[in-house]
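In: The sequence isn't on hand, but the structure is:
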């Protein structure tokens, strides 16, 4: 017999956490394999920057590596350093390039800098003069006006016979600014410019397409595609049904269910006045957890443009957020649920299989990328592998 304390010690923290996040690693692997098929003859990389879009670079990196990914993209050298232990034989490209003082991090972890400016090129040439040959990639701007050498600079570099023989780019890449819009004329314009650049770097692999570009067709695929948001279940293109499997489910625990009278107000500022006697579920999630204040049912400027705020999902129904979302708490109207359908301690889905990530993002006037990368530190996380689904 036990005195009950052993049972308390054995309680899974996930089962009693105020906030929890489930990451479906099997769905992540399936999404990568789906995108690899869609990429045709091109190899398919995996973008795992921003802690794998908020879902954990360690678990996601290992899953993608085991699924077959051998090229990865991160934003910072520190991310590449972490990833290296989980993707031992992969090429890891660092999109922010390299700066003085980072050389040993790159060399010790076999990271490939993506050079995006004349200044970075000059520094890299000085590094090569001391170290000798080492791979790099070149970022070329074809109309985004973000990072990258201009097309003219890239073409001049390709023709520069005085460049050191130790300068060995292994990849030239660019990025579509409207790849998510199939009919955008700029896609074709950027494609034409990138073809000129890639042709100038004969024998060097080329990459133009992130998630959205994969759906534009094989002419955009070149040698390597670089999916990001689509891996994690997000919507990559507008006007098309999302073909990806959901990867992440966010849930919050209901702290209290309270009765409120018609005419009473809800949350800060009293911006929502109840039109009927209501039942309100107070959930342990707020904007400190990445459940953005713009998702509020009222009391934020966005509601004049997007009339409806977010919904949660519980007991088989969607229930609306009412009033302003606060730092730690959100209020849902559960009046239309059967009286005994829910109780304090139950979990309400914020997004996942029943409410699409991008549907919630649209209610906040933003995109799924921001919701995922804004997830706070208070979620108890659980990763599901193929044998647990």
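Out: Everything's here; your move. Not measured: the values here are computed from a predicted model.

In: can we go C-alpha only for contacts and neighbour counts from here?
Out: OK.

In: Figure out how far the strand or helix carrying residue 127 is from the centre of its chain.
Out: Residue 127 is located in helix 118-131, with elements delineated by DSSP states H and E. For helix 118-131, the separation from the chain centroid amounts to 32 Å (computed by CA atoms, centre = their mean, to the nearest Å).

In: Mind jotting down where the strands sit in the stretch 151-300 of the chain?
Out: Applying DSSP state E, counting those that start in this stretch to the stretch 151-300 of the chain gives strands spanning 167-173, 205-207, 224-225, 248-260, 265-266, 272-273, 278-283.

In: Next up, a structure to set beside the first:
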């Protein structure tokens, strides 16, 4: 076996949705964009539908088509990017629901697909997607009678509970939608954890479904086991890897495994992580390279056949911290060379 094995626990993802659903005081949807945060949108969406999710969100229409093919008719599939030029046929063919982000998108949608379900996305301070207050005021009178299925916005700082931006955006959203006769949605995973004032009619958990922060009670959803290609003895004073950055402090046994930064294992994390044999950490020896990682396995009783980089000893957010990034980037970077195995 030369390919690393990425194990995806669909039952953990479903359990995480159930847990976040219990924390929500309203309906709970599921965000499955970026190929289900790198774990396979079709498989993930089916598991979440079986758990009870009836509304799903993706970033672009092409992703929505994949999810519709997996789920069949019925569940709503919302498109965060809205109705873009060239999307009309996909939206129609797969019954997708664009979240319209501008007056131009509203006109585009109404002209081409007046009978197709849609929602609105409002900007409450993030300055990324959605209509600002003045633009919303200008179009709402002619648009709301068309019966949007959702009016939503997105929190910029929900992973920091005490950040004043959260309360500011809550006030702005409540004010912009005070007399809107349509379901409203403000919160993703972090917003759910901020409490019921942020929940409105629909929550939209994403990263928490997949075991990432800020949902500290999430079940881990992924494990990654790397096959050992070679084990060699290295004498004290010898170096390992590019740049001679690691020097053996003693006579060592070094295992080299099949994975690297081409597989989403970021080079910068190398000095701050270990590989694991069961619960025994094996420090890295040298740099993470494109296809290979070496680790010091001297203290193991038996030569390992595999070493783990994601598992009980080291989760997604630990890797993220080691690389100076966030768990989202680790999950969505897990590469295509892994052999994916699904549980649950």
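Out: Alright, I've got the coordinates. What you see is a predicted model; the values in this text were computed from it and never measured.

In: What residues of the helix holding residue 127 of the first structure count as buried?
Out: 120-121, 124-125, 128 (16 or more other CA atoms under 10 Å).

In: looking at it, residue 81 of the first structure is touching residue 109, isn't it?
Out: Yes: at 6.0 Å, residue 81 of the first structure counts as touching residue 109 under the criterion of CA atoms under 8 Å.

In: Show me what whichever helix or strand comes after the helix holding residue 127 of the first structure is in contact with.
Out: With elements assigned by DSSP H and E, the helix or strand that comes after helix 118-131 of the first structure is strand 134-141. With CA atoms under 8 Å, 6 or more residues apart in numbering as the test, strand 134-141 of the first structure has contacts from 93, 112-116, 128, 147-151, 154, 166-175.

In: Ok, stretch 193-206 of the second structure next?
Out: 17, 20, 23-32, 57, 158, 161, 170, 183-189, 191-192, 215.

In: Now a PyMOL select for only the buried ones of those.
Out: For the buried members of those, the matching PyMOL selection, counting by 16+ other CA under 10 Å, is:
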select buried, resi 17+20+23+24+25+27+28+29+30+31+32+57+158+161+170+184+185+186+187+188+189+191+192+215
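
In: residues near residue 223 of the second structure, how many?
Out: 19 (other CA atoms under 10 Å).

In: quick one: contacts for the alignment partner in the first structure of it?
Out: Aligned by TM-score structural alignment, residue 223 of the second structure pairs with residue 249 of the first structure. Residue 249 of the first structure makes contacts with 21-23, 349-353, as judged by CA under 8 Å, 6+ apart.

In: Could you tell me which of the residues you listed belong to strands?
Out: Judged by DSSP state E, strands contain the following of the contacts of residue 249 of the first structure: 21-23, 349-351.

In: that older thread, narrow the contacts of stretch 193-206 of the second structure to those in helices?
Out: Among the contacts of stretch 193-206 of the second structure, the members found in helices (DSSP state H) are 17, 20, 23, 170, 189, 191-192.

In: Taking these, tell me the two that lie furthest apart.
Out: 17 and 170 (23.5 Å; CA to CA).

In: buried subset of the contacts of strand 134-141 of the first structure?
Out: 93, 112-116, 128, 147-151, 154, 167, 169-175.

In: Now the counterpart of residue 99 of the first structure in the second structure. Nearest residue, chain neighbours left out?
Out: Aligning on TM-score structural alignment places residue 99 of the first structure opposite residue 84 in the second structure. Excluding the flanking residues, the one nearest residue 84 of the second structure by CA to CA, 6 or more residues apart in numbering is residue 105, at 7.3 Å.

In: Show me what that neighbour lines up with in the first structure.
Out: That one, residue 105 of the second structure, aligns with residue 120 by TM-score structural alignment.

In: so that match sits right up against residue 96, yeah?
Out: No: Residue 120 of the first structure is beyond contact range of residue 96, at 10.0 Å (criterion: CA under 8 Å).

In: Ends of stretch 70-80 of the second structure, what's the gap?
Out: Start and end residues of stretch 70-80 of the second structure are separated by 19 Å (CA to CA, to the nearest Å).

In: what's next to it, contact-wise?
Out: Taking CA under 8 Å, 6+ apart as the rule, stretch 70-80 of the second structure contacts 42-43, 45-46, 49, 54-61, 64, 67-68, 95-100, 121.

In: Restricted to helices, list those residues.
Out: 42-43, 45-46, 49, 61, 64, 67-68.

In: Without its sequence neighbours, what residue ends up closest to the most centrally placed residue in the first structure?
Out: Centrality entry for the first structure: nearest residue to the mean C-alpha point is residue 53, 3.2 Å, by CA atoms, centre = their mean. Using CA to CA, 6+ apart and skipping the chain neighbours, the partner closest in space to residue 53 of the first structure is residue 373 (5.1 Å).

In: Give me the aligned partner of that neighbour over in the second structure.
Out: Residue 373 of the first structure maps onto residue 332 in the second structure, by TM-score structural alignment.

In: Correct me if wrong: that match contacts residue 33.
Out: No: with contact defined as CA under 8 Å, residue 332 of the second structure does not reach residue 33; the gap is 9.8 Å.

In: Nice, that's everything, thank you.
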